[in-house]
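*Asks:* dropping the sequence and predicted coords here.
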Amino acid sequence: MSVVTITKDNYEMEVVQSDKPVLLDFWAPWCGPCKMVSPIVDEIAEEVGLVIKVGKINVDEQPELAAEFKVMSIPTLAVVRGGVVVKKSVGAKPKKDILEMLEA
């Protein structure tokens, strides 16, 4: 399954109302570590997309969502279940660590 671009307009439907857990990747095009994490997140979306939804939020374009999630540094990854953040991680992480976040 492909990655969904999350905006303030589709956040409610794609994240809060999702019947699956959602992995959110907060990023920006100018962020070096974000560029390292992005292909890993894409890979995870392809591998687990049937059981987990993966979304990306550009913090420059969606400052309201970044503020709502209290994103101070990027990349920030968050796992949301039933509209509630259950895990959050800041900084570039290897694939193994991101997958472990999804197991909780």
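*Replies:* Received the coordinates, thanks.
*Asks:* going by C-alpha atoms from here, please, whenever you check contacts or count neighbours.
*Replies:* OK.
*Asks:* against V59, how distant is the most far-flung residue of the chain relative to its centre?
*Replies:* Going by CA atoms, centre = their mean, the residue of the chain most distant from its centre is W30, 17.3 Å out. From W30 across to V59, the span is 11 Å (CA to CA, to the nearest Å).
*Asks:* same check on L50?
*Replies:* 26 Å.
*Asks:* please say which of the two ends up with more neighbours.
*Replies:* Each of L50 and V59 has its neighbours counted (other CA atoms under 10 Å); V59 has more, 20 against 11.
*Asks:* and the top helix by length along the chain, how far from the chain's centre?
*Replies:* Secondary structure of the chain per DSSP state H: the longest helix is helix 32-48. Computed by CA atoms, centre = their mean, to the nearest Å, the chain-centroid distance of helix 32-48 equals 10 Å.
*Asks:* likewise stretch 95-104?
*Replies:* Relative to its chain's centre, stretch 95-104 lies at 12 Å (CA atoms, centre = their mean).
*Asks:* number of residues surrounding P29?
*Replies:* 10.
*Asks:* name the element it belongs to?
*Replies:* Assigned by DSSP states H and E, P29 falls within no helix or strand.
*Asks:* also this one, for the comparison:
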Amino acid sequence: MSALHINADKFDEVVLNSDKPVLVDFWATWCSPCRMMGPVVDELADDLDGKALVVKMDIDETDANKNLAIENGVQTIPCLVCFKNGHEVNRLIGVQSKQNLLKMMDLG
């Protein structure tokens, strides 16, 4: 299993209404650091299966994705944001270790 790819139209349903913590990876295909994070994020999705949800959103895929990223204060990518109970609780920017992501989510 790997991270779930979503678009802005599924953000509320998948991220904000989740009963589990959600890590959202805001990224873009042209971003080298984002591509470096891809395997780490996918591995994290496997490790957290059942405990948390890990999703990726390509901010350039649609105008709605771009607008959602702006609404969520994403100015630099990769931007990894942890949501709990529909609210942002933490964020990290740039290339991160899996351990840093687990700590950010209070799951490791």
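*Replies:* Sure, I can see it. Computed from a predicted structure; not experimentally measured.
*Asks:* I93 of structure 2 maps to what in structure 1?
*Replies:* Matched to structure 1 by TM-score structural alignment, I93 of structure 2 sits across from V90.
*Asks:* next, count neighbours for V37 of structure 1.
*Replies:* The burial count for V37 of structure 1: 21, using other CA under 10 Å.
*Asks:* again but with M36 of structure 1, I slipped
*Replies:* There are 14 residues near M36 of structure 1, going by other CA under 10 Å.
*Asks:* secondary structure class for the closest residue to it other than its chain neighbours?
*Replies:* Among residues not flanking M36 of structure 1 along the chain, A92 sits closest, at 7.1 Å (CA to CA, 6 or more residues apart in numbering). What DSSP: H, G, I helix; E, B strand; the rest coil gives for A92 of structure 1 is coil.
*Asks:* one more: L23 of structure 1?
*Replies:* strand.
*Asks:* quick one: contacts for the residue most central in space within structure 2?
*Replies:* In structure 2, the centroid-proximal residue (CA atoms, centre = their mean) is V24; its distance is 1.5 Å. Counting by CA atoms under 8 Å, 6 or more residues apart in numbering, V24 of structure 2 touches 15, 54-57, 80-83.
*Asks:* cool, C34 of structure 1 as well?
*Replies:* Per CA under 8 Å, 6+ apart, neighbours of C34 of structure 1: 27-28, 74-75, 92.
*Asks:* quickly note the distance from the residue farthest from the centre of structure 1 to P75 of structure 1.
*Replies:* Taken as CA to CA, the span from W30 of structure 1 to P75 of structure 1 is 11 Å.
*Asks:* quick check: A52 of structure 2 touching V14?
*Replies:* No: using CA atoms under 8 Å, A52 of structure 2 is not in contact with V14, being 11.6 Å away.
*Asks:* from V90 of structure 1, how far off is M101 of structure 1?
*Replies:* With CA to CA as the criterion, M101 of structure 1 and V90 of structure 1 are 12 Å apart.
*Asks:* apologies, that question was intended for K53 of structure 1.
*Replies:* 19 Å.
*Asks:* go on, E61 of structure 1?
*Replies:* Counting by CA to CA - E61 of structure 1 and V90 of structure 1 are separated by 19 Å.
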